[in-house]
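Trainee: Here is my input; please provide its structure:
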Amino acid sequence: MTDTIAVLGAGPVGLAAAAELTLRGLPFRIYERAGHPAASVADWRHVRLFSPMGLNVAPAARHLLDRAGVALPDDEFLPTGASLIDDYLAPLAALPAIARHLTLDATVEAVTRAGLDRVSGGDAAAPRASRPFMIHWRDAGGIRHVDPARAVIDATGCWGNPSPAGVDGLPVAGEDIAGAAGLLATGIPDVAGRDRAGYAGRRVLVIGGGHSAMTVVLELLRLRDTAPRTRILWALRRRDAGRIAGGGTADGLPARGALGSDALAAAAGGRVTLLHGFAASAITVAGDGTSLLIDGHEGDTATRLAVDRVVVATGLRPDLSLTRELRLSHDPVVEAPPALAPLIDPNLHSCGSVPPHGVAELHAPAEPGYYVAGGKSYGRAPTFLMATGYEQVRSVVAELAGDHAAARDVRLVLPETGVCSTAPRRIADPRPAAAGCCGSAA
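Mentor: Down below sits the predicted model:
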């Protein structure tokens, strides 16, 4: 049976897993579907994070970069996505101990057990749990490959799978047509920079009440300073706007607290038109193909909006199709691992009330050796921070190395302000070669 551990995704959490595996001397291979690491971060490279650099650098990665002489920005620096890549993720991925295990342009299409589908249990000679995982992937030329792995760390995240505009979780009629026409965007488009031409002087509707939506609204306000004919409509699904302010001045991360406060202040000052209890039902591309009609309800009142652009920033959801043939369970509410879900359910908890968690909550009882980590582990819960993912993979890798005590020594600190962070975890000087500080070739 192979000893290789498969890491799916070369984003912040996948690379943090690689750093942990390197320090533990465990063989691994990273599969990244894009042609470069941190591709999802590159999509929002213009966005400034509300968490400082110190919370965005994994302790194991810091150790490897320090050893290689790579200087990181000050821990209090608030990076953009671009600086997170340039100053941290790209240098980390380029370290020889990690780069030689990195496979780019590798689109993983499925993870299975060798010779089995979801229903099959194997036989007495080779029961299901004894068989290696099989990583089914396609390279840039479209050629399919299948690699065995003794364990899988799924750090593919949720960025490429945005939630649609419908309040029932489904796309509204015409949503896909509007997207194909370039009149509807998801996530956080660079409205004041790279994508400026599509938004300057336009009437723009932003749908969503989370941090992504707030970021887009504030960026549109910045655009309006130089393109005063820009009009901004902000549609909230909930009727009460108060909750979006978050921790405000009491937030442990001031930049995060300022997001909601600044966005609400702009609405109160009339710079943004706020729609409460908004539910879209249909999107129609106007006859000239350059504008949209949005049908729906604002509260109990039917409404029709004429806009030029729509940004749907209604959150993210995990893509569960990758592991369809594995025996995995998911919470029916947030689609997270069942043991983790009650701890992070946004209907029950703020981020500040989430208790420490690691391998014990992430393991899959019916598929030992498979772990979901990072943003995907939180399913549809919106309270994930990178620092949480770093502690998750530290715990998982310790378990895979047989260090069960370290795996369960989870040091996740969640301040009452509702901000996730991890307690500083110092890594000792480079371990002796027998401990495997340099990793080995996959």
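Trainee: Please make it C-alpha for all contacts and neighbour counts, starting now.
Mentor: Fine.
Trainee: list the helices and strands the helix or strand containing Ala42 packs on?
Mentor: Using DSSP states H and E, Ala42 falls within helix 39-43. Counting contacts by 3 or more C-alpha pairs under 8 Å, 6 or more residues apart in numbering; DSSP states H and E, helix 39-43 is packed against helix 81-84.
Trainee: one more to put side by side:
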Amino acid sequence: MNSLPAADQLPVVVIGAGPVGLAAAAHLVERGIEPLVLEAGPSAGTAVRDWAHVRLFSPWSEITDPAAEKLLAPTGWTRPDGSAYPTGGDWAEQYLQPLADVLAGKVRYGATVAGVARAGRDRIVDSGRDEQPFTVHLASADGREERISARAVIDASGTWSTPGPMGADGLPALGERSAVGRISYRVPDLGDPAVRARYAGKRTAVVGSGASAFTALASLADLAEDAPGTHAVWILRRGVTGSTFGGGAADQLPARGALGLRAKAAVEAGHAGTATGFRTQAVERDGDRLVLVDEDGRRLEPVDEVIVLTGFRPDLTFLSEIRLGLDERLQAPTALAPLIDPNVHSCGTVYPHGVNELSHPEQGVYLVGMKSYGRAPTFLAMTGYEQVRSITAAIAGDREAAERVELTLPETGVCGGAGLFDEPDAAPNSESGGCCAAPATLQIGAGAPASTGGC
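Mentor: Coordinates of the predicted model:
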């Protein structure tokens, strides 16, 4: 005799109390379905708080969810000025934590998910699989183990805990692990005196080509104005093209376009040099400094610090007993991957998507938010809110609403994808170094020294 409760008597477990996880809970409440949000950290938006000093390139009007606002309204909460751009700290304190507080007992902190499975079935067993609820294995902060039954699982745990390494082959470069004391995988908070002292007057390599790298370069350039000797070396695996600094004025997310222009200004002012076509293979010691070596043996001048901003990847270890359908390259849901693949998509929008694109062979489990994108970049909060609106409608049995599109995304205005640097035909301007030029150090700006080994 099966002693497990009926599926509709069980909660939907949401993993992660970040923006998309909390939005999922709000939509479930709106549908009359009990959510249980499991957050490994001590508060809402734990990952967001790690970059509290970074300003978003989306305004308040684009980072709050409608169902969440309905929950918050009776408390007297009002959305901040929709045209203002909050920091991560603002987002966490003024929106995410109040939302989690309204959800109250539906959110549990210090609850780390160690595994998800079908009750009594490992991933091999077919018999009776779909009739079994999910079992979520927890490791609490005090070391206790716990099992929770769920009718469905929405994994909104993000990718923040698994940043990409420096090595161009997707694995840590030789010597990267042993040099970890001088390597950061986060945009530094230069408003913190201790962090500021770490980079002031130092030579820092910034590895990466996205918005986080732009932010780091702009921040280091500001620091250079006050701390002589501060200099950045921007490490790019491809050449400099018209899209290297993002969409600029063409970006319909103006703050993101402006961020790229700030990074360009940092280079042109001589606060940063650019090493292009450089694919890091090794990190070597030179006394207290580090030397980056590329796959062809080219060595850059020694640096004091390295900031690695090469994207993130999903942690799938605790889903090992679940049957997921993932793209072999992006580790995103199979139906979603073609819509977001940076090897193919270089400009324009990602079509709004929902339950159809996010479903897996294992019915009732969904990866949402940043985690749904796998290794693909440029995720927007609005995309995640639309994902969970659709998924919760499907869980509630409202298929018409689940398949309805209720979101229009802004044009990104940004060209170039992570995979394009290997394709000769993808180079918008071969004279500028191109996507496949031989490794070279490109000096831009009057302040850049004429060294062949770095900037």
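Trainee: Residue range in the second structure corresponding to the helix holding Ala42 of the first structure, please.
Mentor: The aligned range for helix 39-43 of the first structure in the second structure is 46-50, by TM-score structural alignment.
Trainee: That stretch: how far from the chain's middle?
Mentor: Relative to the mean C-alpha coordinate of its chain, stretch 46-50 of the second structure is positioned 12 Å out (C-alpha atoms, centre = their mean, to the nearest Å).
Trainee: Superpose on the second structure and give me the mean offset of the helix holding Ala42 of the first structure.
Mentor: Average distance, helix 39-43 of the first structure versus aligned residues of the second structure after superposition (mean C-alpha distance after the TM-score superposition for the first structure): 0.5 Å.
Trainee: Would you tell me what the next helix or strand after that helix is?
Mentor: Helices and strands here follow DSSP H and E; after helix 39-43 of the first structure, the next one along the chain is helix 53-56.
Trainee: how big is the offset of the helix or strand following that next one relative to the second structure?
Mentor: The helix or strand immediately downstream of helix 53-56 of the first structure is helix 59-67, counting by DSSP H and E. Here the mean offset of helix 59-67 of the first structure against the second structure after fitting is 1.3 Å, by mean C-alpha distance after the TM-score superposition for the first structure.
Trainee: which residue lines up with Tyr109 of the second structure in the first structure?
Mentor: Checking with TM-score structural alignment, Tyr109 of the second structure has Leu104 as its match.
Trainee: what's that match in contact with, if anything?
Mentor: Tyr31, Glu32, Arg33, Ala34, Gly35, His36, Pro37 (C-alpha atoms under 8 Å, 6 or more residues apart in numbering).
Trainee: 6 Å instead?
Mentor: Counting by C-alpha atoms under 6 Å, 6 or more residues apart in numbering, Leu104 of the first structure makes contact with Glu32, Gly35.
Trainee: How much space separates it from Ala34 of the first structure?
Mentor: Noted for Leu104 of the first structure: a distance of 6 Å to Ala34 of the first structure, by C-alpha to C-alpha, to the nearest Å.
Trainee: can you check Ser291 of the first structure too?
Mentor: Taken as C-alpha to C-alpha, the span from Ser291 of the first structure to Ala34 of the first structure is 32 Å.
Trainee: Looking at these two, which one has more neighbours?
Mentor: Per other C-alpha atoms under 10 Å, whichever of Ser291 of the first structure and Ala34 has more neighbours is Ser291, with 20 against 17.
Trainee: Please say which position in the second structure the more buried one maps to.
Mentor: Using TM-score structural alignment, Ser291 of the first structure sits opposite Arg289 in the second structure.
Trainee: these two touch, right, that match and Asp304?
Mentor: Yes: Arg289 of the second structure is in contact with Asp304 according to C-alpha atoms under 6 Å; the separation is 4.9 Å.
Trainee: quick check: stretch 323-343 of the first structure aligns to which part of the second structure?
Mentor: Counting by TM-score structural alignment, stretch 323-343 of the first structure sits on residues 319-339 of the second structure.
Trainee: what sits up against that stretch?
Mentor: With contact meaning C-alpha under 6 Å, 6+ apart, stretch 319-339 of the second structure is reached by 115-117, 122-123, 357-358, 360-362, 372-375.
Trainee: Counting neighbours, which of those residues comes out on top?
Mentor: So for the contacts of stretch 319-339 of the second structure (other C-alpha under 10 Å), the most neighbours sit at Ser372, 28 neighbours.
Trainee: Return the set of buried residues in stretch 36-50 of the second structure.
Mentor: The neighbour-count check on stretch 36-50 of the second structure (16 or more other C-alpha atoms under 10 Å) flags 36-41, 43-49 as buried.
Trainee: could these go into CSV alongside distance to Glu411 of the second structure?
Mentor: CSV is the format used below for those (distance: C-alpha to C-alpha, whole Å):
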residue, distance to Glu411 of the second structure
Leu36, 35
Val37, 32
Leu38, 34
Glu39, 33
Ala40, 34
Gly41, 34
Ser43, 33
Ala44, 30
Gly45, 27
Thr46, 29
Ala47, 27
Val48, 25
Arg49, 28
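Trainee: before we move on, back to that, who touches the match of Ser291 of the first structure in this structure?
Mentor: Pro302, Val303, Asp304.
Trainee: State the distance from Ser212 of the first structure to Ile244 of the first structure.
Mentor: 11 Å.
Trainee: tell me the SS of Gln281 of the second structure?
Mentor: The three-state label given to Gln281 of the second structure by DSSP: H, G, I helix; E, B strand; the rest coil is strand.
Trainee: Right, I'll leave it there.
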